[in-house]
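the following block contains a protein sequence and its predicted model.
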Amino acid sequence: MRSVLFAFLLGLACIGLPAPSRAQDFTRTKDVIYGRKFGTALTLDVFTPKKGANGAAVVMVVSGGWFSDPNSINSPIFRQLFGEPLKRGYTVFAVVHASQPRFTIPEAIADVNRSIRFIRHHAKNYKIDPDRIGITGGSAGGHLSLMQGTAGDPGNPKALDPVERASSRVQAVACFFPPTDFLNYGGKDKYAFAPDGLLANFRLVMDVREFDPKTKLLERISATKARDLARKVSPVTHVNAKSAPALIIHGDADKLVPIQQAELIMARYKEAGVAAELVVRKGRGHDFNGAAKDFPVIADWFDKHLKKK
């Protein structure tokens, strides 16, 4: 699993891309703590345009294989991804979540939820409109983005923590090659995390355990519970008429996340009457090769759905 993940992250760092926004065009606030988990800080970086801010925000989920490395924020691919929205006046939040193998997909989802609540709660401080927040990411980051777009919630008005009272919903999603249905992954009834599944190398992300009062230990959940959980963390499960408009860019030669995943959720969006678009890149695999032309497309989507009319 590590070799697959490192290859993916190495690909992020080595792609030749045009230069992102110059350092003097924005200010960067590093390691803002948006939450804590077992005593460990959950952090995000804030990139604020020095001039021309449009009052909208774009959240960039820093995640590959549900592994979130803050150093990736400095890679060419991520700098180009958020550089385009920055040039257009968006305030960008690069969110780091708790990573596998220590933490699972449900926990990563909870972290991104928390980050959106935090950003919305502090919207006035960041000079952004709490009702104009978009989200982006690639691969696992795309999956987590779509979960926010389909399963964000209004918050708990009775929560003691004021951040938890804020909504975790977003108003637009734009992402690259995201997993969307773990129970029908590459074909009907194909479980992504089965020993022979396409995501078998990432099985630890679904190694969920529960406290057993008899053994007094954390025991692995049953196979039945695991599949039910896989359904709950699949974005296709949650698509409804109130889901955020979504753009997906996906290569038709992707062998890790088949384009079938994008097609499945696009069908759900159509059924729900949600604005959604799939951009197919011929011959592209699970990587960002040739993606420089896609970043303006991502920013255009946010312009369409987040800018004030």
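Sure, I can see it. All values reported here derive from a predicted model rather than from experimental measurement.

make it CA atoms for all contacts and neighbour counts henceforth
Fine.

need the contact list for residue 273.
residue 241 (C-alpha atoms under 8 Å, 6 or more residues apart in numbering).

quick one, strands of this structure?
Here the chain has its strands, by DSSP state E, at 26-37, 40-49, 57-62, 91-96, 133-138, 172-176, 209-212, 217-220, 246-251, 276-281.

need the ones you listed in a markdown table (columns: mean neighbour count and distance to residue 306).
Below are the strands of the chain laid out as a markdown table (neighbours: other C-alpha atoms under 10 Å; distance: least, C-alpha to C-alpha, whole Å):
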| stretch | mean neighbour count | distance to residue 306 |
| --- | --- | --- |
| strand 26-37 | 15 | 20 |
| strand 40-49 | 20 | 16 |
| strand 57-62 | 28 | 8 |
| strand 91-96 | 26 | 12 |
| strand 133-138 | 28 | 7 |
| strand 172-176 | 29 | 7 |
| strand 209-212 | 12 | 39 |
| strand 217-220 | 13 | 42 |
| strand 246-251 | 25 | 12 |
| strand 276-281 | 17 | 15 |
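
one more to weigh against that first structure:
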Amino acid sequence: MEAAANIIIMARNISSASGRGSRRAMQVSVLGPIVAAALLATASPAAASDEAGPVRIAKDIPYLTTGGKALHLDVYVHSAAAKAPTPVLIHFHGGGWARGARPESWTGFRPYLAAGMSVVTVQYRLAGEAPAPAAVQDARCALHWVSANAAEYGFDTSRIIVSGTSAGGHLALMAGLLSTDNDIDLDACKAAPKAAAILDFYGPADLTGGGTVTDARSPTIANWIGGGSDANAMARKMSPITHLAPDSPPIFIAHGDADPIVPVTQSIDLKQRLDALGVPSDLFIAIGGGHGKFPPEQRSAMMKRAIAFLCGRKLLSAGACPAPEGI
């Protein structure tokens, strides 16, 4: 990937690129059901019709430079943005905060594009480069960038939706739940806009291990949080449940009931806390679903529920939303 390259192309002209097979194989293992099925079914990122794909693609856009390294994002603009600002989905990949990369193409985001959304996919610092709270700071900076560049890409800043799978689901929660006066944001990215909704796909919501003992946390979490005397305090600060409030954005949650990595109890507890606060939310539990490995029928039902949830919050155009039952 070339740093700072800003490539804008029409979707109908995208051709297959060489040398991407290994990266695509890696993505399938970490990105979860939303994108994996499409990547597995598609040999190359060749564009579909204008109706199904973005009309403008801008890749490798630097959105933050920190520690001497530039971080990049990719933008997939919906055709409707030429007429009026569109809702925009900001996606964070999974991989235990330690591995993974943003998707190579837009094809895994067809349901969102079909629903009228533009899509932004984000690179963030991994644990080997910088421990917590670096990835959360990057996620917040991506949110800030989307707001600052809304006019250029036709984004509707009142309809910003943050989403992610696994560790990316955690980052989506943190990006959407942090208040504007938090002490985590980098100075360059303060005053990020409030997200209109959060789509959390099997992300951990409580990193404390359910107590105050560092050893109670999983090795994956401990690797990102780091050690030292302040590890417990950092784990609590990096836990989305710490930042819940009555005015938190609406949250859609999806989780497999047989997840061996992030227990489904994390999402059940999150839903109960949201209910107690009166925050609109929905919890979809995939029967027989593992960590992002959901049966096809469950994956399809999950996406329909996620889109319906956004429709219920009036975040998508009427044409993208199914008619009420009985009509």
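Ah, there it is. All of these numbers come straight from a predicted model, not from anything done at the bench.

just give the TM-score of the two.
Scored against TM-score structural alignment, normalised by the length of the first structure, the superposed chains reach a TM-score of 0.79; 277 aligned residues with a C-alpha RMSD of 3.1 Å.

any chance of the strands of the first structure in TSV, with distance to residue 85 of the first structure too?
Shown next, in TSV, are these (distance: least, C-alpha to C-alpha, whole Å):
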stretch	distance to residue 85 of the first structure
strand 26-37	12
strand 40-49	10
strand 57-62	8
strand 91-96	8
strand 133-138	11
strand 172-176	12
strand 209-212	39
strand 217-220	42
strand 246-251	15
strand 276-281	19
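
nearest to residue 185 of the first structure, out of these?
The minimum distance between residue 185 of the first structure and those falls on strand 246-251, with 15.0 Å, by C-alpha to C-alpha.

give me the stretch of the second structure that the closest one matches.
With TM-score structural alignment applied, strand 246-251 of the first structure matches the range 251-256 in the second structure.

likewise for stretch 31-48 of the first structure?
Using TM-score structural alignment, stretch 31-48 of the first structure lines up with residues 60-77 of the second structure.

report the distance from the matching stretch to the chain centre.
16 Å (C-alpha atoms, centre = their mean, to the nearest Å).

cool, stretch 179-190 of the second structure as well?
Taking mean C-alpha positions (C-alpha atoms, centre = their mean), stretch 179-190 of the second structure and its chain are 19 Å apart.

now do it: everything it contacts.
133, 137, 140-141, 144, 191-193, 243.

before we move on, what about stretch 91-100 of the first structure?
42-49, 53, 55-63, 66-70, 73, 82, 85-86, 107-108, 111-112, 115, 128, 204-205.

stretch 266-277 of the second structure too?
With C-alpha under 8 Å, 6+ apart as the test, stretch 266-277 of the second structure has contacts from 202-206, 241, 244-246, 253-255, 280-283.

please apply the same query to stretch 111-120 of the first structure.
Applying C-alpha under 8 Å, 6+ apart, the contact partners of stretch 111-120 of the first structure are 34-35, 42, 44, 61, 95, 97-98, 130, 144, 148, 152, 155, 163-170.

repeat that for stretch 135-144 of the first structure.
With C-alpha under 8 Å, 6+ apart as the test, stretch 135-144 of the first structure has contacts from 58-66, 108-109, 112, 145, 170, 172-180, 235, 257.

which stretch of the second structure lines up against the helix ranked longest in the first structure?
In the first structure, with assignment by DSSP state H, the single longest helix is helix 105-121. Counting by TM-score structural alignment, helix 105-121 of the first structure falls onto residues 132-148 of the second structure.

buried ones in that stretch?
For stretch 132-148 of the second structure, burial by neighbour count (16 or more other C-alpha atoms under 10 Å) applies to 132-147.

over to stretch 291-304 of the first structure?
For stretch 291-304 of the first structure, by 16+ other C-alpha under 10 Å, it's 291-292, 294-303.

what's the closest of those to residue 282 of the first structure?
residue 291 (12.0 Å).

how close does that closest one sit to residue 177 of the first structure?
12 Å (C-alpha to C-alpha, to the nearest Å).

one more: residue 211 of the first structure?
When distance is defined by C-alpha to C-alpha, residue 211 of the first structure is 35 Å away from residue 177 of the first structure.

next, count neighbours for the closest residue to residue 255 of the second structure other than its chain neighbours.
Distances taken as C-alpha to C-alpha, 6 or more residues apart in numbering place residue 202 nearest to residue 255 of the second structure, at 4.6 Å, with adjacent residues excluded. Residues lying near residue 202 of the second structure (other C-alpha atoms under 10 Å) number 30.

ok, now which ones touch the alignment partner in the first structure of residue 93 of the second structure?
By TM-score structural alignment, residue 93 of the second structure lines up with residue 62 in the first structure. Contact partners of residue 62 of the first structure, counting by C-alpha under 8 Å, 6+ apart, are 68-70, 72-73, 94-97, 137, 141.

need the residues you listed in CSV with distance to residue 219 of the first structure, can you?
Converted to CSV, the contacts of residue 62 of the first structure look like this (distance: C-alpha to C-alpha, whole Å):
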residue, distance to residue 219 of the first structure
68, 26
69, 28
70, 31
72, 33
73, 35
94, 34
95, 30
96, 28
97, 24
137, 32
141, 28
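
among those, which one lies nearest to residue 21 of the first structure?
Nearest to residue 21 of the first structure out of the contacts of residue 62 of the first structure is residue 73 (C-alpha to C-alpha; 13.7 Å).

the equivalent of the closest one over in the second structure: how many residues sit nearby?
Matched across to the second structure, residue 73 of the first structure falls on residue 103, judged by TM-score structural alignment. A count of nearby residues for residue 103 of the second structure, using other C-alpha under 10 Å, gives 25.

go on, residue 246 of the second structure?
The burial count for residue 246 of the second structure: 12, using other C-alpha under 10 Å.

next: residue 128 of the second structure.
Residue 128 of the second structure sits with 11 neighbouring residues when counted by other C-alpha under 10 Å.

is it true that it touches residue 98?
Yes. Assessed by C-alpha atoms under 8 Å, residue 128 of the second structure is found in contact with residue 98 at 6.4 Å.

what about the residue nearest to residue 317 of the second structure when sequence neighbours are not counted, distance to residue 272 of the second structure?
Distances taken as C-alpha to C-alpha, 6+ apart place residue 116 nearest to residue 317 of the second structure, at 7.2 Å, with adjacent residues excluded. Distance from residue 116 of the second structure to residue 272 of the second structure, counting by C-alpha to C-alpha: 31 Å.
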